[in-house]
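Colleague: A predicted structure for the sequence below; I have some questions about it.
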Amino acid sequence: MNGAVDWLNSQAFTVFGQHVIWSDMAGNTIGLIALALGWRRSVWTWPAQFLSGLVLVAAYLSAHLSGGVGKQLLVIVVALWGWRQWTRGRRRAQDGSVAVRFASWKERGLLAAGTAAGTLALGGLFLAVPSLSWNPWPDAYIFVGTLAAMVAQARGLVEFWFAWLLVDVVGVPLAFHSGLAFSGLVYVIYLALVLWGLRDWWLRSRATVALEGAPA
């Protein structure tokens, strides 16, 4: 087991003076695939997120980012829950994919309040126990923001994409600063996919509303 982890955390190549390790590259490549599957509203986005989380645990361990490790463990758990949500009880569009919608104002308020409260609580914990994180507030923000995004995705909410945008704002510079160059580069690609996915889910949610409001 240790041999496999050591290989995953070995250097793959160097680009622009930044060392890229296998776990960072493989985990984030799978993450990109998961995001693309999410844009397509395919249930396979969840097993892809699960696998990405498993591989990225090794990457964050190598960078000594406890918050990042915690985030990926959270991704693994929520991916299993989201997988179940999308295979049971989710509304379906005419093409068989998961139907999407905008959140209600109550749901938005709960997501925002939960993210703020969770970030404050977790950031406070990281400050009180410095060994848990070298970057308390960014780690807490990314950890809780990721949870909010995945919960919104599991519920088929368009706001899922907005949550990922807010996570990327902090995730990109933190990844480069921590020596995870491939993560930083992938986050930039994530940004393009998130904007594309946001547009697609936005249009589909409006089409669903129009269809439901049409006379029988």
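Modeller: Yes, it's here. Everything numeric here is computed off the predicted structure, so don't read it as measured data.
Colleague: can we go C-alpha only for contacts and neighbour counts from here?
Modeller: Noted.
Colleague: Mind naming the longest helix for this protein?
Modeller: Counting by DSSP state H, the longest helix found in the chain is helix 181-213.
Colleague: So which residues lie in contact with the helix or strand that contains residue 46, not counting its own?
Modeller: Residue 46 belongs to helix 45-62 when assigned by DSSP states H and E. Applying CA atoms under 8 Å, 6 or more residues apart in numbering, the contact partners of helix 45-62 are 5, 8-9, 21, 23-24, 26-31, 33-38, 66, 68-69, 72-73, 75-77, 79-80, 82-83, 180.
Colleague: now the longest helix of the chain and helix 45-62, what's the angle there?
Modeller: 160 degrees (axes from the mean of the first three to the mean of the last three CA atoms, to 10 degrees).
Colleague: Just name whatever secondary elements helix 181-213 is in contact with.
Modeller: Packing contacts for helix 181-213, counted by 3 or more CA pairs under 8 Å, 6 or more residues apart in numbering; DSSP states H and E, involve strand 18-21, helix 22-39, helix 159-177.
Colleague: Deepest-packed of these, please.
Modeller: A comparison of these by mean neighbour count, using mean count of other CA atoms under 10 Å, puts helix 22-39 on top with a mean of 22.
Colleague: can you give me the angle it makes with helix 181-213?
Modeller: Using the same axes, to 10 degrees, helix 22-39 lies at 10 degrees relative to helix 181-213.
Colleague: helices or strands up against helix 22-39?
Modeller: Against helix 22-39 (3+ CA pairs under 8 Å, 6+ apart) you get helix 2-8, helix 45-62, helix 181-213.
Colleague: closest one to residue 132 among those helices?
Modeller: helix 45-62 (11.7 Å; CA to CA).
Colleague: And here is the other one:
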Amino acid sequence: MIEFLFSQYKDYPNYLIVLELIAVGFGIISVLFAKKNNILVYPTGLVSTLIFVYILLEFQLYGDLIINIYYSIMSILGWYLWSRTKNGADEFPISMMTKKDFTISLLIFVVTLLFVVFVYLFFNKFTDWTAYVDALTTGLFFVGMWLMAKRKVENWILWIVADVISVPLYFHKGLTFSSLQFSIFTILAILGYLEWKKLLHKPI
């Protein structure tokens, strides 16, 4: 079983394995902070995403590379939005999506999907089924990250769907630790959704 899960790492440089482990660790810590509605989700997440930018560039996984560059930018935006207060209360408290949020989310998804398809076509990387799935998950993750920055409960639903898809996807790509990370993310996203629903209805 161990051989099946981790055999692909035998040909990887040790520093890439260490970097992936660090990125996975900080990624899990970040989601735990997100679950608790704690602003530390962003600085810890930044450590993870910036490391993954480097790793994914090495593996030429351009869709995932774009995701992590976007994550890094959105982490800075989310960090800023979550730190803002008005009259002593959060300016962007936990809330449900509005029609405007849905429209913007749909627009982000479509634009992201088209952009990733363009990138894969440009680099002639539509050679495997993973490219199509990668384009889909990129769109889902982009919308999920934007909704998290806006503290919308529905962000967790998108994380759950995208994380479930990413488990076999990353394993197939040869990144077993990342695949295990997405397994953990799926569980944490379900718990995060339930936690935020409770916080949404909690009396102020």
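Modeller: Here it is on my side, so go on. Predicted, not measured: the structure shown is a model, and the values here were computed from it.
Colleague: about what we covered before: have a look at how far, on average, the helix holding residue 46 of the first structure is from the second structure.
Modeller: Superposing on the second structure and averaging over aligned pairs (mean CA distance after the TM-score superposition for the first structure), helix 45-62 of the first structure comes out at 1.4 Å.
Colleague: which residues in the second structure does that helix align to?
Modeller: Helix 45-62 of the first structure falls opposite residues 41-58 of the second structure when the two are matched by TM-score structural alignment.
Colleague: now that stretch, how far from the chain's geometric center?
Modeller: 10 Å (CA atoms, centre = their mean, to the nearest Å).
Colleague: Pull out the buried residues from that stretch.
Modeller: 41-42, 44-56 (16 or more other CA atoms under 10 Å).
Colleague: Point to the residue nearest the middle of the first structure.
Modeller: residue 146 (5.0 Å; CA atoms, centre = their mean).
Colleague: Wait, it touches residue 167, no?
Modeller: Yes - using CA atoms under 8 Å, residue 146 of the first structure is in contact with residue 167, at 6.9 Å.
Colleague: Just list the residues touching residue 35 of the second structure, thanks.
Modeller: Residue 35 of the second structure touches 188-189, 191-193, 195-196, counting by CA under 8 Å, 6+ apart.
Colleague: go again using 7 Å as the cut-off
Modeller: By CA atoms under 7 Å, 6 or more residues apart in numbering, the contact set of residue 35 of the second structure is 192, 195.
Colleague: can you check residue 93 of the first structure too?
Modeller: residue 99.
Colleague: residue contacts, residue 204 of the first structure?
Modeller: Contacts of residue 204 of the first structure by CA under 7 Å, 6+ apart: none found.
Colleague: how far away is whatever residue of the second structure lines up with it from residue 192 of the second structure?
Modeller: Here residue 204 of the first structure is matched to residue 199 in the second structure, going by TM-score structural alignment. Distance, residue 199 of the second structure to residue 192 of the second structure, using CA to CA, to the nearest Å: 10 Å.
Colleague: Map residue 175 of the first structure onto the second structure.
Modeller: Residue 175 of the first structure maps onto residue 170 in the second structure, by TM-score structural alignment.
Colleague: Distance of the nearest residue to its match once chain neighbours are set aside relative to residue 21 of the second structure?
Modeller: The shortest distance from residue 170 of the second structure to any non-neighbouring residue, by CA to CA, 6 or more residues apart in numbering, is to residue 179 (5.0 Å). Per CA to CA, residue 179 of the second structure is found 12 Å from residue 21 of the second structure.
Colleague: isn't residue 78 of the second structure right up against residue 149?
Modeller: Yes - using CA atoms under 7 Å as the test, residue 78 of the second structure is close enough to residue 149 to be in contact (4.3 Å).
Colleague: And residue 146 of the second structure, what's its match in the first structure?
Modeller: In the first structure, residue 146 of the second structure lands on residue 151 (TM-score structural alignment).
Colleague: Next up, the contacts around that match.
Modeller: Counting by CA under 7 Å, 6+ apart, residue 151 of the first structure has no contacts.
Colleague: Now do it against residue 7 of the first structure, distance only.
Modeller: Counting by CA to CA, the gap from residue 151 of the first structure to residue 7 of the first structure is 33 Å.
Colleague: cool, residue 133 of the first structure as well?
Modeller: Distance from residue 133 of the first structure to residue 7 of the first structure, by CA to CA: 24 Å.
Colleague: Tell me which of these two has more neighbours.
Modeller: Ranked by neighbour count (other CA atoms under 10 Å), residue 133 of the first structure and residue 7 place residue 133 first, with 22 against 14.
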